[in-house]
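Colleague: compute the structure for the input listed below.
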Amino acid sequence: MKKVVVSGKTVADAVRLGLTQLGVAEDRVQVTVLEQPVKGFFGLIGAKDAKVEVEKLPDPLEEAEIFLQDVCSTMNLAVKVERTETAEGLTFNLTGPELGMLIGRRGQTLDALQYLVNIVANRYSDTHLKIILDAEQFRERRRKTLEDLARRLADRVVRTRKEMVLEPMPPQERKVIHSYLQTHHAVKTFSKGEEPNRRIVITLR
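Modeller: Coordinates of the predicted model:
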């Protein structure tokens, strides 16, 4: 139920009734007064209650989840979405069969879907929201893979005394490698190039 039309002795009474029916707080609705109350003759004859329309405002996270479920349904995938708070922001954890289709090669499909989910959520939000999309703990597994790669390449740079230029990576993956090597005693990192072909360079300090 998105909106209701309700009546009450006063506008406030009508709004309270509408909030009860919708099951939301007042800051989550838009109220339109359709009719002001009329006291009537001697306070009785011809009296009319107030009438208001109480409309539930879209919840950014609900809208993002609905969009996500619609995409999965189109792909004939049955998924369950669990929301969790992390240091980096709100995470939508996806569980279900055949999630490899949603993850894609090196998480490219998951990243694209995450981008779209954030667009949908922020369309309905007054403040900027950051939603991380994850499936089958892919983000954690990918982080460990990138850290292993960073360690191996750093060792190679130290051994050969030659810098290494990595293949293009999305910003969040570059951040993992930069963070992992920022305290390395012998190498340093920087990025070069333009998106989507921006690359990390690992070189001697």
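
Colleague: for the rest of this, base every contact and every neighbour count on C-alpha atoms.
Modeller: Fine.

Colleague: residue 77 belongs to a strand?
Modeller: No. Per DSSP: H, G, I helix; E, B strand; the rest coil, residue 77 lies outside any strand segment and is coil.

Colleague: got the contact list for it?
Modeller: 96-99 (CA atoms under 8 Å, 6 or more residues apart in numbering).

Colleague: where along the chain do the helices fall?
Modeller: For the chain, the helices defined by DSSP state H cover 11-22, 60-74, 100-103, 108-123, 138-160, 171-181.

Colleague: now do the most centrally placed residue in the chain against residue 80, distance only.
Modeller: Nearest to the geometric centre of the chain sits residue 131, at 2.5 Å (CA atoms, centre = their mean). Going from residue 131 to residue 80 by CA to CA, to the nearest Å gives 16 Å.

Colleague: please generate a structure for the following sequence too, so the two can be compared:
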Amino acid sequence: MTDQRLERGQQWLETLLNLAGIATTVDTQQPEHSNASNYWLTIDRDKLTPVQIEHLIGTDGATIDAIQYLANASLNIHQEADLQAGYTIELDGYRHRRAIALKAIADEAAEQVRTTGKEVILQPMSSAERRQMHTFFDTETDYRDLATYSRGQEPDRRLVIKLAQTPDDEPSQLAGDSENGD
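Modeller: Next up, the predicted model:
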């Protein structure tokens, strides 16, 4: 089953790239944990020109984010729950570099919230990046005293970081707000 999902993702991305006139291959990486269902599909940069790489990543990652969204939507539609998976599209180390940048943004925002006691609203980012930020704050021990939620509507949806609420605090939810997710 795992290999089937991985092969399906690889074939889908290679077909998409071929339809776009981009002759390259896609390398795959299985999740580290046996129960994980997120697969990395890495576009081989060696067969691409710098201009092709730039176009496939797009301004602020917009193109690679769109490809990733399409991959996840297309590959999971009409699939039984146990055949669904998450796919991360990588090219030229973009996701790795972006994760480092997002971690720096998270660290800076966390420091600001702790210093001022006020929530920090970040610049708009893609839903994939907001989920990644939520995951940073949910899983890293450095952020246990903080909470996140998303506010607003696309394309201006933003991540909000605040001090974690005590059980006595009442959450104030505005239209378009969602706690720890999108």
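
Colleague: TM between them?
Modeller: Once superposed, chain against chain, the TM-score is 0.66 (TM-score structural alignment, normalised by the length of structure 2); 145 aligned residues with a CA RMSD of 2.7 Å.

Colleague: ok, which of the helices of structure 1 comes nearest residue 31 of structure 1?
Modeller: helix 11-22 (7.4 Å; CA to CA).

Colleague: in that closest one, which residues are buried?
Modeller: Going by neighbour count (16 or more other CA atoms under 10 Å), the buried part of helix 11-22 of structure 1 is 11, 13-19, 22.

Colleague: what packs against that helix?
Modeller: strand 3-8, strand 50-56 (3 or more CA pairs under 8 Å, 6 or more residues apart in numbering; DSSP states H and E).

Colleague: in CSV, list the helices of structure 1 along with distance to residue 30 of structure 1.
Modeller: As requested, these are exported to CSV (distance: least, CA to CA, whole Å):
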stretch, distance to residue 30 of structure 1
helix 11-22, 10
helix 60-74, 15
helix 100-103, 36
helix 108-123, 17
helix 138-160, 38
helix 171-181, 38
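
Colleague: now the two most distant members of the buried residues of helix 11-22 of structure 1.
Modeller: Taking CA to CA, no two of those sit farther apart than 11 and 22, at 16.5 Å.

Colleague: and the gap between the corresponding residue of structure 2 for residue 168 of structure 1 and residue 107 of structure 2?
Modeller: In structure 2, the residue matched to residue 168 of structure 1 (TM-score structural alignment) is residue 124. Separation of residue 124 of structure 2 from residue 107 of structure 2 (CA to CA): 17 Å.

Colleague: looking at those two, which one has more neighbours?
Modeller: A direct count of neighbours by other CA atoms under 10 Å for residue 124 of structure 2 and residue 107 places residue 124 higher, at 18 against 15.

Colleague: ok, that one touching residue 157?
Modeller: Yes. The pair residue 124 of structure 2 / residue 157 is scored as a contact, 5.4 Å apart, by CA atoms under 8 Å.

Colleague: and stretch 132-144 of structure 1, which stretch of structure 2?
Modeller: Under TM-score structural alignment, the match for stretch 132-144 of structure 1 is residues 88-100.

Colleague: so for the matching stretch, what gets flagged as buried?
Modeller: Using 16+ other CA under 10 Å as the burial criterion, the residues of stretch 88-100 of structure 2 that qualify are 88-92, 95.

Colleague: would you mind giving the residues you listed as JSON lines with distance to residue 178 of structure 2 added?
Modeller: As requested, the buried residues of stretch 88-100 of structure 2 are exported to JSON lines (distance: CA to CA, whole Å):
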{"residue": "88", "distance to residue 178 of structure 2": "23"}
{"residue": "89", "distance to residue 178 of structure 2": "26"}
{"residue": "90", "distance to residue 178 of structure 2": "28"}
{"residue": "91", "distance to residue 178 of structure 2": "30"}
{"residue": "92", "distance to residue 178 of structure 2": "33"}
{"residue": "95", "distance to residue 178 of structure 2": "25"}
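
Colleague: just flag the most distant two among these.
Modeller: The farthest-apart pair in the buried residues of stretch 88-100 of structure 2, when distances are taken by CA to CA, is 88 and 92, at 13.2 Å.

Colleague: do you know how far the counterpart of residue 108 of structure 1 in structure 2 is from residue 80 of structure 2?
Modeller: Alignment note (TM-score structural alignment): residue 108 of structure 1 maps to residue 62 of structure 2. As judged by CA to CA, residue 62 of structure 2 and residue 80 of structure 2 stand 29 Å apart.

Colleague: looking at those two, which is more packed in?
Modeller: For residue 62 of structure 2 versus residue 80, the count of surrounding residues by other CA under 10 Å is larger for residue 62: 15 against 8.

Colleague: please tell me which residues of structure 2 stretch 12-27 of structure 1 aligns onto.
Modeller: Using TM-score structural alignment, stretch 12-27 of structure 1 pairs with nothing in structure 2.

Colleague: contacting residues for the residue nearest to the centre of structure 1?
Modeller: So residue 131 of structure 1 contacts 89-92, 114, 117-118 (CA under 8 Å, 6+ apart).

Colleague: grab the nearest non-local neighbour of residue 170 of structure 1.
Modeller: Closest residue to residue 170 of structure 1 apart from its sequence neighbours, by CA to CA, 6 or more residues apart in numbering: residue 196 at 7.1 Å.
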